[in-house]
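Participant: just coords:
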């Protein structure tokens, strides 16, 4: 058991016992003969008293010695103990969010009952939504991205430093062969393209890195863009000096929060290297200056880089807030299987504006008017490798309008599976100044909801379920009104 944890638990117990007996720190100091500052440090988990001091506290507070030193907490503090013992505060680098662990402990010790209720609520929500440890870590990284507008200048500078050191020309697309040469010559990698396919259980993996032999195993069927991303991510791990890392792509499980964060750093570096900021900014300016939306030019911009549509849209979330001051946006990735009416939201990111509601609604049906879902339907019925569409989405009830751009592609590793990537830009004065084509009448406009269960649109031709959530809310409001009327009448 860590000494720090033992000190924290003792401090929490001492403070609870003292407050239960209506004693101030000054009062406890008076009856025990121990200084107020010393007792304060004990309660904050900074010091652990010697046995003779514990004996004094035990006697003066009329609490058995064994109970004082026991690590078992009563029901009021048990969830806090579980949180501390889980080491979750150690696994998350709180300094990323400008938080000191000591500050959290102060909050816990000052209002243990309230914090206990809060923690219990979080645990209950997590269990209800099957919120795993990995999901918690990913949500933490997503919050970190949002807090920084998903732009990290230190990583952008590292990309420029790498390109100069290894003479990688960022003004024109490079191939995976260019990066492969650096991996082999500089970092001693061995590239193996046959071993991975011999393991049927690993069929969904694109790559596996074996650190002992510095061997990178690649899956059959990966295209040039995927290969380049895998290589540049490996470059990131090495060039940034990251050792606590994941060894598979996509990931299987995370051992620590650092691995989640480092995975994000490596992915960001890879995206910034393959899609350089200056080159993308110049091309986007050309798209935005057009009086009408030029789909061909936008697709040309997307294809100008050796990257997948997902990497391109992800990179937009870095560049638009920084280069164009477009900070209110969301990013969504959906998957869909042919022959089903199910659409699964696998990834989301929201910057500044809180696109509402923000999370997966259990067993609810996302709006079938979303362009994100329509491009999935289109590609599942066509033989195209890429479907693109653009839409003005008016969110009924939220008083919000988004310009949404969406691309769909086939999943090369799953039969009859498709995925769509979308970016939604909140339409406001700032966007109107930056995008000249917003008045283009050829861009279709749709009244949309979020899920059918919460959508107020009447007579929707693609509704998948009745608006049960709205009906419940309306019923409750009616009940409230009647009760209020009865109170006003003072019925006897």
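Facilitator: Looks like it came in fine. Everything quoted here is computed from the prediction, not taken from an experiment.
Participant: going forward, measure contacts between C-alpha atoms and count neighbours the same way
Facilitator: Noted.
Participant: the helices in the stretch 1-150 of the chain, which residues?
Facilitator: Per DSSP state H, counting those that start in this stretch, the stretch 1-150 of the chain carries helices over the ranges 3-20, 25-32, 36-43, 51-61, 65-69, 78-85, 88-91, 101-110, 112-128, 133-147.
Participant: Distance to residue 455 and mean neighbour count for those helices - can I get that in JSON lines?
Facilitator: Putting these into JSON lines (distance: least, C-alpha to C-alpha, whole Å; neighbours: other C-alpha atoms under 10 Å) gives the following:
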{"stretch": "helix 3-20", "distance to residue 455": "47", "mean neighbour count": "19"}
{"stretch": "helix 25-32", "distance to residue 455": "55", "mean neighbour count": "16"}
{"stretch": "helix 36-43", "distance to residue 455": "51", "mean neighbour count": "18"}
{"stretch": "helix 51-61", "distance to residue 455": "59", "mean neighbour count": "15"}
{"stretch": "helix 65-69", "distance to residue 455": "55", "mean neighbour count": "15"}
{"stretch": "helix 78-85", "distance to residue 455": "37", "mean neighbour count": "18"}
{"stretch": "helix 88-91", "distance to residue 455": "38", "mean neighbour count": "14"}
{"stretch": "helix 101-110", "distance to residue 455": "39", "mean neighbour count": "15"}
{"stretch": "helix 112-128", "distance to residue 455": "23", "mean neighbour count": "15"}
{"stretch": "helix 133-147", "distance to residue 455": "26", "mean neighbour count": "16"}
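Participant: Included below, for side-by-side comparison, is a second structure:
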């Protein structure tokens, strides 16, 4: 059991026994010879006293030593057992959100029965939806990113300092060939692309770090993807990340720190490959164009020698910070060639629009989404290699409009895997002032739903509909029933 939890259990027991015996902290201080402030820290789970002090506490409280240090909870505190044993409670990064273990234990001690019920409810939800602790970790990480508007000045500064230490100009575009010597000479990591592609089990992996310090890269990775993998490995070392993933994608997540450090190392890589001052200048120039120019956008992206995903995600970090456009969402969709169902593979939603996602989502995303349209376009015209699209999207039921840019591209390891990345900006006064071509009539405006199952548009209003609006219909029926119930009750009251 975690040391924090051991301290908290002892603290709860001391507090409960003291209150049962109607002793104040000052009373217990006189009995034990310990200061009231020290006893208060024990009760809050901040301190774990030495053996002789625990013996003094046990004697003063009329409790057996073994019972006091036991991790078993009884009577009123017994309801906390499922809470303290819950993997979610033990591993969730409460400190990241300004909640200490002591804050949590004080809440649990005040309402142990309610906290026990909450823990069982969370456990049941996890089982019902096949949710693992790592899913909670990723949800916590996204919340952490949203709190910080996905901009982390400390990592930006470390990337700037690292560039300076290597003698690289502040705005220089770095490549895989620039990063490899630094990895090898400064951190003892060698690169090897001769193993993964032929591995009988792990040939789907993009990279694996071996115990002897070799970074194995899949031989099919492009230079931009290799550069990002090398930049992320540099990030792990520069940021001194102890807990980390050793493969990409990660097969198993043990702690939240692994998830957080993977994000921070990836952020470092993007900050290294796309220096923020240069990106800021390029975006200002592009946004001043009088009309939407897809060729200019692609040229700007390709000048950084990174993948579309890396470029778009970097924009989700810098646009809210530099252009004061806070309502931004990043989406990555995946679909197999020849299949209709798409998967939301990655998302960061800093907007006020609900984007359906989650474990086991069986609904059909709206085919009017630009993200899906560009994938369909790429499948119909694979010779293009990449499809760029732009759209003004009005979500049904939300009083807001988004300017969206999407790029679809084929998978690197399997060409039948099709992907799209999308960046959406809420259209407001700030965006209208920043993006001069926002009113370009060639940018199509479309009304969209979330999923076909939730959309109120009928077949005659939406040719893209793929299935019946069963969820919308059910919600409408429930709404009508509630209204009918209200009317009936009011009518009965009038007659009476």
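Facilitator: Everything's here; your move. Predicted model only: the values in this text are computed from it and were never measured.
Participant: ok so, going back, closest to residue 316 of structure 1 out of the helices of the stretch 1-150 of structure 1?
Facilitator: Counting by C-alpha to C-alpha, residue 316 of structure 1 lies closest to helix 133-147 out of those; the figure is 13.6 Å.
Participant: how about the helix or strand just after the closest one: buried residues?
Facilitator: Going down the chain from helix 133-147 of structure 1, the next helix or strand is helix 153-165, by DSSP states H and E. For helix 153-165 of structure 1, the neighbour count (16 or more other C-alpha atoms under 10 Å) marks 155, 156, 158, 159, 160, 162 as buried.
Participant: Could you do stretch 277-288 of structure 2 as well?
Facilitator: Neighbour-count burial for stretch 277-288 of structure 2, with 16+ other C-alpha under 10 Å as criterion, is recorded at 279, 280, 283, 286, 287.
Participant: what helix or strand is residue 418 of structure 1 on?
Facilitator: When elements are defined using DSSP H and E, residue 418 of structure 1 is found to belong to strand 417-426.
Participant: Tell me how far that strand lies from the chain's centre.
Facilitator: Shown here is strand 417-426 of structure 1, whose average C-alpha point lies 16 Å from the average C-alpha point of the whole chain (C-alpha atoms, centre = their mean, to the nearest Å).
Participant: Ok, stretch 337-345 of structure 2 next?
Facilitator: Between the mean C-alpha position of stretch 337-345 of structure 2 and that of its chain there is a distance of 21 Å (C-alpha atoms, centre = their mean).
Participant: now swap in stretch 344-364 of structure 2 and tell me
Facilitator: Here stretch 344-364 of structure 2 shows a centroid-to-chain-centroid distance of 12 Å under the convention C-alpha atoms, centre = their mean.
Participant: And the helices in the stretch 351-496 of structure 2, which stretches?
Facilitator: Listed in chain order, the helices of the stretch 351-496 of structure 2 (DSSP H, counting those that start in this stretch) span 370-380, 429-434, 470-495.
Participant: Adding mean neighbour count and distance to residue 213 of structure 2 as columns, could you present these in JSON lines?
Facilitator: As requested, the helices of the stretch 351-496 of structure 2 are exported to JSON lines (neighbours: other C-alpha atoms under 10 Å; distance: least, C-alpha to C-alpha, whole Å):
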{"stretch": "helix 370-380", "mean neighbour count": "22", "distance to residue 213 of structure 2": "38"}
{"stretch": "helix 429-434", "mean neighbour count": "14", "distance to residue 213 of structure 2": "46"}
{"stretch": "helix 470-495", "mean neighbour count": "12", "distance to residue 213 of structure 2": "52"}
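Participant: Output these as TSV; include the columns distance to residue 168 of structure 2.
Facilitator: Written out in TSV, the entries for the helices of the stretch 351-496 of structure 2 read as follows (distance: least, C-alpha to C-alpha, whole Å):
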stretch	distance to residue 168 of structure 2
helix 370-380	36
helix 429-434	31
helix 470-495	56
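Participant: So which of these is nearest residue 237 of structure 2?
Facilitator: Shortest separation from residue 237 of structure 2 across the helices of the stretch 351-496 of structure 2 is recorded for helix 370-380, at 35.1 Å, computed as C-alpha to C-alpha.
Participant: mean deviation (superposed) between that closest one and structure 1, please.
Facilitator: On the superposed models, the aligned residues of structure 1 are on average 1.0 Å from helix 370-380 of structure 2, with distances taken as mean C-alpha distance after the TM-score superposition for structure 1.
Participant: Quick one: work out the angle between that helix and strand 417-426.
Facilitator: For helix 370-380 of structure 2 and strand 417-426, the angle between their directions (axes from the mean of the first three to the mean of the last three C-alpha atoms, to 10 degrees) works out to 150 degrees.
Participant: chain center to helix 370-380 of structure 2, what's the gap?
Facilitator: Centre to centre, stretch against its chain (C-alpha atoms, centre = their mean), the figure for helix 370-380 of structure 2 is 25 Å.
Participant: ditto for stretch 169-187 of structure 2
Facilitator: Taking mean C-alpha positions (C-alpha atoms, centre = their mean), stretch 169-187 of structure 2 and its chain are 28 Å apart.
Participant: Next: stretch 42-56 of structure 2.
Facilitator: The chain centroid and the centroid of stretch 42-56 of structure 2 are separated by 38 Å under C-alpha atoms, centre = their mean.
Participant: Does residue 115 of structure 2 touch residue 108 like I think?
Facilitator: Yes - with contacts counted by C-alpha atoms under 8 Å, residue 115 of structure 2 reaches residue 108, the gap being 5.9 Å.
Participant: shared neighbours, those two?
Facilitator: Both residue 115 of structure 2 and residue 108 are in contact with residue 80, where contact means C-alpha atoms under 8 Å, 6 or more residues apart in numbering.
Participant: in a helix, that's where residue 349 of structure 1 is, yeah?
Facilitator: No - assessed by DSSP: H, G, I helix; E, B strand; the rest coil, residue 349 of structure 1 does not belong to a helix; its assignment is strand.
Participant: The residue nearest to it when sequence neighbours are not counted: which element?
Facilitator: In space, not counting the residues next to it along the chain, residue 349 of structure 1 is nearest to residue 331; the distance is 5.0 Å by C-alpha to C-alpha, 6 or more residues apart in numbering. Using DSSP H and E, the secondary-structure element containing residue 331 of structure 1 is strand 329-337.
Participant: Identify all contacting residues around that strand.
Facilitator: Here strand 329-337 of structure 1 makes contact (C-alpha under 8 Å, 6+ apart) with 313-314, 317, 342-353, 355, 372-373, 376, 416-426.
Participant: same check, this time on stretch 392-405 of structure 2
Facilitator: For stretch 392-405 of structure 2, contacts defined as C-alpha under 8 Å, 6+ apart pick out 353, 369-370, 388-391, 422-427, 438, 443-450, 455.
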